[in-house]
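Undergrad: okay, here's the prediction I keep looking at, along with the sequence it came from:
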Amino acid sequence: MSALWTSEEAALATGGTPAGPSWQASGVAIDTRELQPGDLFVALEGEHRDGHAFVGDALAAGAAAAMVASRDALPPGAPGLVVANTLLGLEGLGRVRRAATGARVVAITGSAGKTTAKAALATLLAGFGPVHASAKSHNNHWGVPLSLARMPQDTAFGVFELGMNHPGEIRALAAQVRPHVALVTTVAPAHLGHFPGEEAIARAKAEIMEAIDPGGTVVLPADNRWADLLLQAARGSGAGTILTFGRSAGADLQLLAEAGDADGSRVEARFQGRTHRWRLDLPGTHQVENSLGWLAVAMALGLDPEAVAGRMALVRPVEGRGVRRALRLPGGATVLLLDESYNANPASMRAALDVLARQHGRKVAVLGDMLELGAHAESLHAGLAPDLAAAGVEAAYLCGQAMASLAGRLACSIAVHHAPTSAELLPLLQRELQDGDVVLVKGSLGSRMRVIVDGLAAGGQG
């Protein structure tokens, strides 16, 4: 395998000073738990821990070298690179790799659907050349430069996810990625605790267009409340083309028909007078709409839409974002687990409830607090009550302070259980689940709904 970085290249990219013997790295890592032999270990200084404390562990685990902010952090004679600031050094690696590669680069942002879009595009584009995509949800101030720094030289398509919870964050990330195609999946009331309102969220998402490669393409949701604002921002950017997708008659890629079931949907859409059809094995109306955006991105990259549509059936859900698992519990009951435990906001919560509504069996909703909603938290949680009723939920297991406001609004036909934490909710859920239940688990990451998923999985067999 050819080297991803040599000591000389990394020194030029970062302005750093090599230490010890010369080295070649096949990857880049910031966490010793995920480090592979041959990686360059970057010792980032975080809020809760300093990566310099793990340099010795990284080298012992087979790291090719360590990027540090102090030569004293390197064991005597160890291969390394000394820089003024390791985060800035990581950004330097990312900028140089982005400039050097000939890849066509896609950047994705939105209030929901970013990670699924990234994974879906990685699958779709893989049929047309080597793809490099952000790992996990590496979409923040360290995840984006890390993803860029890891991009192989022969990459044909780079797909990067950009997240934010404050204004200006996407602007800084997009400047590093400099996309040829920028996709906004949707704008919804997420992170309201950090913004004066939803319009401010839309303007923050629009920052992705400011660094578009001159003549590039912006792909936007035509049906969104803030479509006009996004379109205005796109027209003021350096984009050469704007593509919209959705149900609206004016959408460039317009949904004509969908036929959904418990497992997915058959989709029919029109672009420039031509009709395209595909099967999507991700259930939910929101996924149908999302798939239009993915196809629009592929077409913006110059790919044949029919060939891309033919790969739609290969797209699979991402862990914690719609994976479905059949579990046999210790008492003999078999349940279907819908794992949406990674994160939540009102829009994604409603989308998950739509998926639950399509399933066959008693519908159980296990929901944790949606965080970062500020003063709107109580009303947005309580506002989910009609959606649970419409989904046919028969039992609701809720945890967290904000979910208490939903508990008090649910119809008497829904059995309601509430606990302060997911850990306290788990034993009650384990005792009361019945054979044939369909169990949706969803909440913000800080609500720790993964505790529920892992607890049910540990007690049952896949």
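TA: Right, received. Where do you want to start?
Undergrad: use CA for all of it now, contacts and neighbours both
TA: Noted.
Undergrad: where along the stretch 251-400 of the chain do the helices fall?
TA: In the stretch 251-400 of the chain, the helices defined using DSSP state H, counting those that start in this stretch lie at 285-300, 305-309, 346-357, 377-382, 385-390.
Undergrad: for Val144, which of the ones you listed is the nearest?
TA: Evaluated with CA to CA, the helices of the stretch 251-400 of the chain place helix 285-300 nearest to Val144, the distance being 19.7 Å.
Undergrad: what's that closest one in contact with?
TA: 106, 113, 117, 120-121, 125, 181, 183, 185, 217, 219-221, 243-246, 253-255, 258, 260, 265, 267, 269, 280, 304-305, 308-309, 351, 354-355 (CA atoms under 8 Å, 6 or more residues apart in numbering).
Undergrad: now do the buried residues in that helix.
TA: Neighbour-count burial for helix 285-300, with 16 or more other CA atoms under 10 Å as criterion, is recorded at 285-298, 300.
Undergrad: likewise for stretch 220-231?
TA: Buried residues in stretch 220-231 (16+ other CA under 10 Å): Leu220, Pro221, Ala222, Asp223, Asn224, Trp226, Ala227, Leu230, Leu231.
Undergrad: do the same with stretch 151-168
TA: Quick answer for stretch 151-168 (16+ other CA under 10 Å): 151-152, 155-165.
Undergrad: one more: stretch 232-243?
TA: Neighbour counts over stretch 232-243 (16+ other CA under 10 Å) mark Ala233, Ala234, Ser237, Gly238, Ala239, Ile242, Leu243 as buried.
Undergrad: would you map the strands across the stretch 151-300 of the chain?
TA: 157-161, 181-184, 217-221, 241-246, 253-260, 265-271, 274-280 (DSSP state E, counting those that start in this stretch).
Undergrad: next, the one to line up against it:
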Amino acid sequence: MNALAPIIAWPELFEDQLGLALWDAVEIARAVGGVAVGQFQVSGVEIDSRDVVPGDLFFALKGEAMDGYRFVASAFARGAAAVVVDRPVDGPHILVSDTSSALVKLAKAARSRTSARIVGVTGSVGKTGVKEAIFAALDRSSRGKAHRSVKSYNNHVGVPLSLARMDARSRYGVFEMGMNHAGELSALTAQVRPHVAVITTIAPAHIEMLGSIEAIADAKAEIFEGLETGGVAIIPADSPQFARLKEAAEKQDVAVVSFGRAEYADVRLLDAVPAPGGGSLVTADLGDRRICYTVAEPGEHWIANSLAVMAAVRAAGGDLGAAGLALAEMQGLKGRGARTVIAATGGDGSSRALLIDESYNANPASMRATLAQLGVTPAQRRIAVLGAMKELGTHGPAFHAALAEPILAAGVDHVVLVGDEMQPLADELGKSDSAALGKRPSIAHCRDAADALAALKEFGLEGGDAILVKGSNSVGLGAVVAALAQQKD
């Protein structure tokens, strides 16, 4: 028998007809309605010239204050294979009338050409972590053929960019979608067209723009509008907005799967106990089976997140075993729970302190969840550096003052408050009757990240301390984390 026969007879797959490059000049020009100048292939798509790597396609986007055309030369210098521009340039390019519109068109072409199962993720809290966990599970079970939006690329630029980067050979795609105004998710979900749409939770983030928690729920529910025929909507059973979300999903004539502790939840938590080394050991009922798995990330919120992950992976046709392994291996993301051991003197003599980086975002729900986790973190002293929560509008003073209760309940020893919006919390913590809820922490109220670092230095970090840094990204507490992280153990 000819030894080559088995190779020659190997069945031809759909993917075998696809090009190895992410895009070529003809495909891009056809997708965006532009004119190709030169023949080329690209292996990536980028909008920031500083992040361009050899083989990328650079989109010269034009914003209110910046014109990407100015950075075309820089993109080529970094190895861009071609650029998308609205004016001719020297070098391989696609000429279009509007580069932002062209990016959206390329994204839609990427979505149209793929046979991948698509998962869309939104919610007031936990979007990025849940997206990363779903991706890790699907990537493991598909042996590296899953795609996702990186970082928090979840807006009107990040979503089409993430879609345009999706390889035609992908078996799964996982996309995060964010919003702070009504109607934004409608536009994004129309591009993503998910088979599975996940809402992690509903909380008063962006309430300044939307006015009420009900309006926030309605805006998040827009993700269901883009669901493909036969799609699945995954919603939090424990949310006060459950009925509202379920009704919105059912209007789209899709299946609804709920997750949580509630008796009626389709993916229901049966038990969760602390796991050795941190995290939780979770037992859940999926209706036709029970599963047990470990969640490496600490906190009650991650127990709920894990249920959403399991529901999404199952709905997408993924492997639940791979999902369990992914959750057991998840590490905190930069700005969203990453934990770093830093050097510290004195204290318990360990010469080590724990830095918890939650500096990327903050709203009332995530603040409470993170402070609760700080409260159960073993530590000689607990220190919280808390930045202002943005986009709360007239509700802001009350929401900030209400953080006194979880701070006291967590047994925090020292609080560094950053931003003018934190004044109501400083006032609340300073009241004489606040000590009835727990020990009263010492307080430093600062203007900015630099002042916060100075306040920490004055207070003095010691061995055995646990330091939480959390605030809205615009407060800039990432600088505090970066400075403290330099003191690595």
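TA: Perfect, I can see it now. Predicted, not measured: the structure shown is a model, and the values here were computed from it.
Undergrad: list the TM-score for the superposed pair.
TA: The pair, once superposed, lands on a TM-score of 0.96 when counted by TM-score structural alignment, normalised by the length of structure 1; 455 aligned residues with a CA RMSD of 1.4 Å.
Undergrad: quick revisit: buried subset of the contacts of helix 285-300 of structure 1?
TA: Buried members of the contacts of helix 285-300 of structure 1, scored by 16+ other CA under 10 Å, are 106, 113, 117, 120-121, 125, 181, 183, 185, 217, 219-221, 243-246, 253-255, 258, 260, 265, 267, 269, 280, 305, 308-309, 351, 354-355.
Undergrad: quick one: map Ala204 of structure 1 onto structure 2.
TA: Counting by TM-score structural alignment, Ala204 of structure 1 lines up with Ala219 in structure 2.
Undergrad: separation between the spatially closest residue to its match that is not a sequence neighbour and Lys488 of structure 2?
TA: Nearest non-adjacent residue to Ala219 of structure 2, counting by CA to CA, 6 or more residues apart in numbering: Ala182, 5.2 Å away. Remark: distance between Ala182 of structure 2 and Lys488 of structure 2 (CA to CA, to the nearest Å) = 43 Å.
Undergrad: who touches the spatially closest residue to Phe71 of structure 2 that is not a sequence neighbour in this structure?
TA: Take Phe71 of structure 2 and drop its neighbours on the chain: the residue closest to it by CA to CA, 6+ apart is Ser49, 6.2 Å away. The contact partners of Ser49 of structure 2, by CA under 8 Å, 6+ apart, come to Phe58, Phe71, Val72, Ser74, Ala75, Arg78.
Undergrad: just to revisit the earlier point, to Gly459 of structure 1, which of the helices of the stretch 251-400 of structure 1 lies closest?
TA: Counting by CA to CA, Gly459 of structure 1 lies closest to helix 346-357 out of those; the figure is 22.3 Å.
Undergrad: the closest one packs against which elements?
TA: The contact analysis (3 or more CA pairs under 8 Å, 6 or more residues apart in numbering; DSSP states H and E) places helix 346-357 of structure 1 against helix 285-300, helix 385-390, strand 438-442.
Undergrad: list the buried residues in stretch 18-25 of structure 1.
TA: Buried, per 16+ other CA under 10 Å, within stretch 18-25 of structure 1: Pro18, Ala19, Trp23, Gln24, Ala25.
Undergrad: give me the aligned partner of Glu358 of structure 2 over in structure 1.
TA: Using TM-score structural alignment, the partner of Glu358 of structure 2 in structure 1 is Glu340.
Undergrad: how far away is that match from Thr6 of structure 1?
TA: 40 Å.
Undergrad: could you do Gly383 of structure 1 as well?
TA: Here Gly383 of structure 1 is placed at a distance of 55 Å from Thr6 of structure 1 (CA to CA).
Undergrad: quick check: Arg165 of structure 2 touching Ile47?
TA: No. Judged on CA atoms under 8 Å, Arg165 of structure 2 makes no contact with Ile47 at a distance of 11.4 Å.
Undergrad: nearest the geometric middle of structure 1, what residue?
TA: Thr115 (2.3 Å; CA atoms, centre = their mean).
Undergrad: how far off centre is stretch 379-388 of structure 2?
TA: The chain centre lies 23 Å from the centre of stretch 379-388 of structure 2; the measure is CA atoms, centre = their mean, to the nearest Å.
Undergrad: quick one on the thing from earlier: now the residue nearest to the centre of structure 1: which helix or strand?
TA: Using DSSP states H and E, Thr115 of structure 1 sits within helix 114-125.
Undergrad: which bit of structure 2 covers that helix?
TA: The aligned range for helix 114-125 of structure 1 is 127-138, by TM-score structural alignment.
Undergrad: average offset between the matching stretch and structure 1?
TA: Superposing on structure 1 and averaging over aligned pairs (mean CA distance after the TM-score superposition for structure 1), stretch 127-138 of structure 2 comes out at 0.8 Å.
Undergrad: distance of the aligned partner of Val297 of structure 1 in structure 2 from Gln423 of structure 2?
TA: Aligned by TM-score structural alignment, Val297 of structure 1 pairs with Ala312 of structure 2. Distance of Ala312 of structure 2 to Gln423 of structure 2, computed by CA to CA: 41 Å.
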